[in-house]
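> no letters, just coordinates:
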């Protein structure tokens, strides 16, 4: 069973985050509670509070874990950075909702925007990074919600992510092509808008 209790587990931040991701992928963000995580780990709920002061802290740490590879990558364009950020979120059920909840942490939001800003060449890098982050989060939350609603209507497992349906994760399934195209067009619109601002300056 995917979420069987772990006997004799050495409770740590890493083991808690790992279980949080399992619950996220299987049931969604709403079920990723301190009580649910502790139950699946076979420990008392209070044990988690030695590592995370509340659910928001757990959300923040889980988000940072999911973004670890993306946040240490140097991207050669805003488009590439945004596409990879979107793919990172789409790889997990409610991934975009999780990251959206986590960016209430100013430090995490700053770190994400710093990666996006580094991919933008020009004086409007910070504005572009903030705008791009809002666009990526909003569009991906909608894409995941629509995908999960379509799965539920078709009677498919709601835990299947868009990236899992793509097989190797390299491209969206056929039904998401239009959304992917619109996403790219949106990113390019932001990029061209930044260039226009620079020209007018």
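Cool, the structure landed. Owing to the predicted nature of the structure, the values given are computational and were not obtained by experimental measurement. Numbers count the residues shown, from 1 in each chain.
> when you work out contacts or count neighbours from here on, use the C-alpha atoms and nothing else.
Fine.
> now do the helices in this protein.
Assigned by DSSP state H, the chain shows helices spanning 13-27, 34-41, 45-48, 55-66, 68-71, 78-90, 95-102, 106-118, 125-154, 162-165, 177-200.
> so can I have JSON lines of those helices showing mean neighbour count?
Putting the helices of the chain into JSON lines (neighbours: other CA atoms under 10 Å) gives the following:
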{"stretch": "helix 13-27", "mean neighbour count": "19"}
{"stretch": "helix 34-41", "mean neighbour count": "20"}
{"stretch": "helix 45-48", "mean neighbour count": "16"}
{"stretch": "helix 55-66", "mean neighbour count": "19"}
{"stretch": "helix 68-71", "mean neighbour count": "15"}
{"stretch": "helix 78-90", "mean neighbour count": "21"}
{"stretch": "helix 95-102", "mean neighbour count": "23"}
{"stretch": "helix 106-118", "mean neighbour count": "18"}
{"stretch": "helix 125-154", "mean neighbour count": "17"}
{"stretch": "helix 162-165", "mean neighbour count": "19"}
{"stretch": "helix 177-200", "mean neighbour count": "14"}
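> comparison target below:
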């Protein structure tokens, strides 16, 4: 490599920390980017280079003032020279891992390297948005605290319309049986208590005894009186 270019690259190494006047541009993945060279004085030759975030400094190419490529090294297919006559470098299909970094141009005047404005390309961060389906959202809302009337498991049901009727039979059947049993116990208890009361009541016992006295004895009693 020509010693002149080696000297230029050495100077560029010390310029990696140059941050004043840097223009930050957030670029989407796959987007075409146009980088304009803004020099205070446009001379016969313009040098393009970039300092990548992951692989260090990289020489792109050198061009004449009218956009003609002057460096012998082939230009990367990632770049386009369509607007190089206007001092605009075009980057095709930006990739964050491959193209993220600082881009700059420079020119040489009397063995002095003059830099133009620096442009930093920053890859856009992908934001993952998770959405729930309407069905999942609806089911999540309906799973709140609720009171269920009954939980019937009918393996032979033919449709959901027969489920309330089946539940009513299961609930009303035991209730009706229990009411019938209570009614029967009430009747038996009433008869039993009435029987005990009849046996123990003296007034009722005297009436029953008088009814059972023979007619002959009753007449003799009346005569004695």
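That came through, no problem. Every value quoted in this text rests on a predicted model; they were computed, and no experiment measured them.
> overlay the chains and give the TM-score.
Aligned and superposed, the two chains score 0.22 in TM-score terms (TM-score structural alignment, normalised by the length of structure 1); 85 aligned residues with a CA RMSD of 6.1 Å.
> OK, contacts around the residue nearest to residue 35 of structure 1 when sequence neighbours are not counted?
Leaving out its chain neighbours, the residue that sits closest to residue 35 of structure 1 by CA to CA, 6 or more residues apart in numbering is residue 45, at 5.4 Å. Contact analysis of residue 45 of structure 1 by CA atoms under 8 Å, 6 or more residues apart in numbering lists 34-35, 38-39.
> quick one: which of the residues you listed is nearest residue 184 of structure 1?
Ranked by distance to residue 184 of structure 1 (CA to CA), those are led by residue 34 at 36.6 Å.
> surely the closest one touches residue 41?
No - in this structure, residue 34 of structure 1 is not within contact of residue 41 by CA atoms under 8 Å, at 10.6 Å.
> mind listing the helices for structure 2?
Going by DSSP H, structure 2 shows helices at 3-13, 96-99, 134-141, 163-200, 202-211, 215-224.
> winner for burial among those helices?
helix 96-99 (a mean of 16; mean count of other CA atoms under 10 Å).
> other SSEs contacting that helix?
strand 119-123 (3 or more CA pairs under 8 Å, 6 or more residues apart in numbering; DSSP states H and E).
> my guess is residue 63 of structure 1 meets residue 100, correct?
No - in this structure, residue 63 of structure 1 is not within contact of residue 100 by CA under 8 Å, at 9.2 Å.
> which one, of the helices of structure 2, ends up nearest to residue 113 of structure 2?
Among these, the nearest to residue 113 of structure 2 by CA to CA is helix 3-13 (7.7 Å).
> what's in contact with the closest one?
The contact list for helix 3-13 of structure 2 (CA under 8 Å, 6+ apart) reads 57, 113.
> what do you get for stretch 206-220 of structure 2?
Stretch 206-220 of structure 2 has contacts (CA under 8 Å, 6+ apart) with no other residue.
> on that earlier part again, between the contacts of residue 45 of structure 1, which is nearest residue 89 of structure 1?
Using CA to CA, these come closest to residue 89 of structure 1 at residue 34, 21.6 Å.
> for residue 60 of structure 2, which non-adjacent residue is closest in space?
The nearest residue in space to residue 60 of structure 2 (CA to CA, 6+ apart) is residue 49, at 4.9 Å.
> show me what contacts that neighbour?
57-61, 103-105.
> which of the helices of structure 2 sits closest to residue 119 of structure 2?
Minimum separation from residue 119 of structure 2 across the helices of structure 2 (CA to CA) falls at helix 96-99, 12.2 Å.
> distance check, the residue nearest to residue 99 of structure 1 when sequence neighbours are not counted against residue 98 of structure 1.
Take residue 99 of structure 1 and drop its neighbours on the chain: the residue closest to it by CA to CA, 6+ apart is residue 63, 5.7 Å away. Computed as CA to CA, to the nearest Å, the residue 63 of structure 1 to residue 98 of structure 1 distance reads 7 Å.
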